[in-house]
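# Below is the structure, and that's it, no one-letter string:
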């Protein structure tokens, strides 16, 4: 029988990930009644960070073996440059792993440089893993097609060394492109949507939809203020924020949210939750904060949007909680279409706000008149 010590490090990491996941389920099932809500919230986020890191450990071992161990037998292995390379790879992996913990300790009005560096490394890490496995699969396919009888030689060694070099180069290029893209203002997509039963007095109604802003370790007040200016320049009749506004607790990041108070759409600004709101475990406080900025959360509920030209012309704007609330068993939350549409007349147009496309699909299957 194989003991735990004899297991390969990847298997040990998988076991550790399983134990962390089990502890998450245990704490939600048995410790919920014994801990105050704030402690529960912090513990869950810590467990999620540990779970992600134990899963990443397997990928990090592959990265180290591919980019460092592969070259230890080369003539350059004893050089000063190779030592610097090992330090660089180690720091890169350490920063990638630390990114999840910045959500717990490094959130403020504006992003910290460390958080930006950590999440940049996390993005590059994912790209690098993809290319290492893709190029590795291509290499294995080549060996299979070349035949089992082929002898190992200089060509094989060169291909083995070329794989990590090519993967790193591609990762650097795509990371730079990604950073340049992230530094640009958000793209405004203009879409015309025909709405059945919409009153003629509300034709050409302009709605600005915002999603996935993710205030937190990498997005702060400056970026949000820029987005708000862009929204105001569009002069919408209605503004809707459809989830993933933040990755942090409301109290911690409140100063960064202040630009939302400048939204002044004449027919109102509305909000529905995304999955990341539930990851913060702070949805109630987020609702209160948004209300203080005159933004109305639609928590499985609806409002009548009345035409400024005729009080008898209106449509029903409804919003549902994100489906992740059901997965996390978040008390008092979860997608409830019937509740969200309660009071909406089928004789009037109905517009539904939901964070995930799958939720919209489910809603249309149940209520094709939306």
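Here it is on my side, so go on. Since this is a predicted model, take the numbers as computed values, not measurements.
# When you work out contacts or count neighbours from here on, use the C-alpha atoms and nothing else.
Noted.
# how much space between residue 210 and residue 240?
For residue 210, the distance to residue 240 (Cα to Cα, to the nearest Å) stands at 6 Å.
# residues of the top strand by length along the chain that come out buried?
As assigned by DSSP state E, the longest strand anywhere in the chain is strand 310-319. Within strand 310-319, the residues scored as buried using 16 or more other Cα atoms under 10 Å are 313, 314, 315, 316, 317, 318, 319.
# Quick one: residues in contact with it.
For strand 310-319, the surrounding residues in contact (Cα atoms under 8 Å, 6 or more residues apart in numbering) are 198-199, 201-202, 271-272, 298-307, 340-341, 344-345, 348-354.
# Selecting buried members of those residues in PyMOL, what would you type?
Per 16+ other Cα under 10 Å, the buried members of the contacts of strand 310-319 correspond to this PyMOL selection:
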select buried, resi 198+199+202+271+272+298+299+300+301+302+303+305+306+307+340+341+344+348+349+350+351+352+353+354
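# and here's the other structure:
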């Protein structure tokens, strides 16, 4: 850490960029159709870890400079306290960097404490970098304005000198950033520990047959079974779903972050999930990251959950089989980017055979996929998505809002189409939620 700290900023960025470039080379050249799936999964893990940690390295150097190099120079801080503080910050950064390793090596029936601590540190890391950078920018702007005002006057500089004032100001900004990070981390942990909120949404659906009026669809998304989401959380979700007495249950992607073999016991509560007319699943990007989609398809079928792999199912009541909804599902957008054999978003295949006079509901994990599907087929009445987590934690919520055409909630698209984006039923990795709440969505279909 001390050695890296002596390098110039340009060298640090060059090192990080080289790691990122190396990871991209692996992704584009070695992850081809000629490589078997197990090897591809291992290479992807290496690429993913290099990519993430190269970006984390830049932030870690910045955190170290602001919270250690800067603070420990303060005269009011004793040598012993300064040394203890260095150890605390170093451990914090080590835990943050090791978070993604737990995804591949610490997956069990219930989360390991190490995984929870590592991902909590990662969440705090993201918040801390944001506030340090934001306060630093504000400080620089204030300094420029102050210099501009001082240059117009002929008075000699005040005592203490500008360097001492600047150091004191930076330390105050750093302490404030740390305090805000701690407060938001505690708030986020508490919010994420709460059971999902059940939200009822009434959706007017064109061409809905009278026999299917008030059909109840329960939407789940982004459960992310893995290092920080275990069996007990899934049991709670299944229990809550069963209390809603759904006609149909749909899982709109990102069910898992690991292979079936590691999550057999964790996923077992899904066997008890009840629905009158069937339960369905479509893939999300993280399901493809496991490199075990076919294994999950087979396992979910054994749990009475039907995967929709660019396909559709007829949803109808037993007493009116002639009236049905085309419930379709498409593969996640990233299946093609990852070159996953036999997979890739195909709206035409998913809707082949759907009657034009009856309503169409499409499951598409990413809001960008929802937009593409509606551009291709404007006759789709409702698209159910997830992926955004409603940002999950600040400041990632800003990025999620900017890069997705639909962020969270119900959107009208054109005259006859709607998109509903779930904020997610649990969380991804980081056991925190700031500015959003985990959700189970109860959708009631109504005739307009």
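Ah, there it is. These numbers were taken from a predicted model, which means no experiment stands behind them.
# which one of residue 210 and residue 240 of structure 1 has more residues nearby?
When residue 210 of structure 1 and residue 240 are compared for neighbours, residue 240 comes out ahead with 21 against 17, by other Cα atoms under 10 Å.
# shouldn't that one be in contact with residue 206?
No: contact criterion Cα atoms under 8 Å: residue 240 of structure 1 and residue 206 do not qualify, at 11.0 Å.
# residues near residue 331 of structure 1, how many?
As a burial measure, residue 331 of structure 1 scores 8 neighbours (other Cα under 10 Å).
# and the aligned partner of it in structure 2, what does it touch?
Aligned counterpart of residue 331 of structure 1 in structure 2: residue 341 (TM-score structural alignment). The neighbours of residue 341 of structure 2, taking Cα under 8 Å, 6+ apart as the test, are residue 33.
# how about residue 341 of structure 2, secondary structure?
What DSSP: H, G, I helix; E, B strand; the rest coil gives for residue 341 of structure 2 is coil.
# just the strands in the stretch 1-150 of structure 2 please.
Assigned by DSSP state E, counting those that start in this stretch, the strands in the stretch 1-150 of structure 2 number zero.
# Could I get the full set of helices for it?
Here the stretch 1-150 of structure 2 has its helices, by DSSP state H, counting those that start in this stretch, at 2-5, 9-25, 37-64, 79-105, 113-151.
# Minimum distance to residue 267 of structure 2: which of these has it?
Of all the helices of the stretch 1-150 of structure 2, the one in closest proximity to residue 267 of structure 2, counting by Cα to Cα, is helix 79-105 (16.3 Å).
# For the closest one, give me the average deviation versus structure 1.
For helix 79-105 of structure 2, the mean deviation from structure 1 after alignment is 0.8 Å (mean Cα distance after the TM-score superposition for structure 1).
# Report all helices and strands that that helix contacts.
Here helix 79-105 of structure 2 touches helix 37-64, helix 113-151, going by 3 or more Cα pairs under 8 Å, 6 or more residues apart in numbering; DSSP states H and E.
# now stretch 13-20 of structure 1: which residue numbers in structure 2?
Counting by TM-score structural alignment, stretch 13-20 of structure 1 pairs with residues 16-23 of structure 2.
# chain center to the matching stretch: distance?
Computed by Cα atoms, centre = their mean, to the nearest Å, the chain-centroid distance of stretch 16-23 of structure 2 equals 23 Å.
# Please spell out which residues along that stretch are buried.
16, 17, 19, 20, 21, 23.
# Please give me every residue in contact with the second one.
If a contact means Cα under 8 Å, 6+ apart, then residue 17 of structure 2 has residue 54 as its contacts.
# now the first one
In this structure, residue 16 of structure 2 makes contact with 54, 55, 57, 58, judged by Cα under 8 Å, 6+ apart.
# let's see it at 10 Å
Contact analysis of residue 16 of structure 2 by Cα atoms under 10 Å, 6 or more residues apart in numbering lists 22, 50, 51, 53, 54, 55, 56, 57, 58.
# quick one: the first one and residue 30 touch, right?
No: with contact defined as Cα atoms under 10 Å, residue 22 of structure 2 and residue 30 do not form a contacting pair (11.3 Å).
# intersection of neighbour lists for those two?
With Cα under 10 Å, 6+ apart, residue 22 of structure 2 and residue 30 have no common neighbours.
# where exactly do the helices run in the stretch 251-370 of structure 1?
Counting by DSSP H, counting those that start in this stretch, the stretch 251-370 of structure 1 has helices at residues 275-279, 283-292, 324-327, 337-340, 357-366.
# Mind checking the ones you listed for the one nearest to residue 144 of structure 1?
Of the helices of the stretch 251-370 of structure 1, the one closest to residue 144 of structure 1 (Cα to Cα) turns out to be helix 357-366, at 40.1 Å.
# quick one, strands of the stretch 201-350 of structure 1?
Counting by DSSP E, counting those that start in this stretch, the strands of the stretch 201-350 of structure 1 are 207-210, 238-242, 269-272, 295-297, 301-307, 310-319, 350-353.
# Could you save the ones you listed as TSV and add columns showing distance to residue 107 of structure 1?
Output for the strands of the stretch 201-350 of structure 1, formatted as TSV (distance: least, Cα to Cα, whole Å):
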stretch	distance to residue 107 of structure 1
strand 207-210	22
strand 238-242	21
strand 269-272	22
strand 295-297	23
strand 301-307	31
strand 310-319	29
strand 350-353	28
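# Settle this for me: residue 89 of structure 1 is touching residue 68, isn't it.
Yes: applying Cα under 10 Å, one finds residue 89 of structure 1 in contact with residue 68, separated by 8.0 Å.
# number of nearby residues for the residue mapped onto residue 367 of structure 2 from structure 1?
When structure 1 is aligned by TM-score structural alignment, the residue opposite residue 367 of structure 2 is residue 357. Other residues near residue 357 of structure 1 number 9, with proximity taken as other Cα under 10 Å.
# now the spatially most central residue of structure 1, nearest residue through space, not along the chain?
Nearest to the mean C-alpha position of structure 1, counting by Cα atoms, centre = their mean, stands residue 276 at 6.9 Å. In this structure, residue 276 of structure 1 finds its nearest non-sequential neighbour in residue 244, 5.1 Å apart by Cα to Cα, 6 or more residues apart in numbering.
# ok, now which ones touch the counterpart of that neighbour in structure 2?
Aligned by TM-score structural alignment, residue 244 of structure 1 pairs with residue 254 of structure 2. Shown in contact with residue 254 of structure 2 (Cα under 10 Å, 6+ apart): 220-225, 281-289, 332, 365, 386-387, 424, 428.
# Tell me how far residue 254 of structure 2 lies from residue 185 of structure 2.
24 Å.
# Let me know whether my guess that residue 199 of structure 2 is in a strand holds.
Yes: checked against three-state DSSP, residue 199 of structure 2 lies within a strand.
# Alright, that wraps it up for me.
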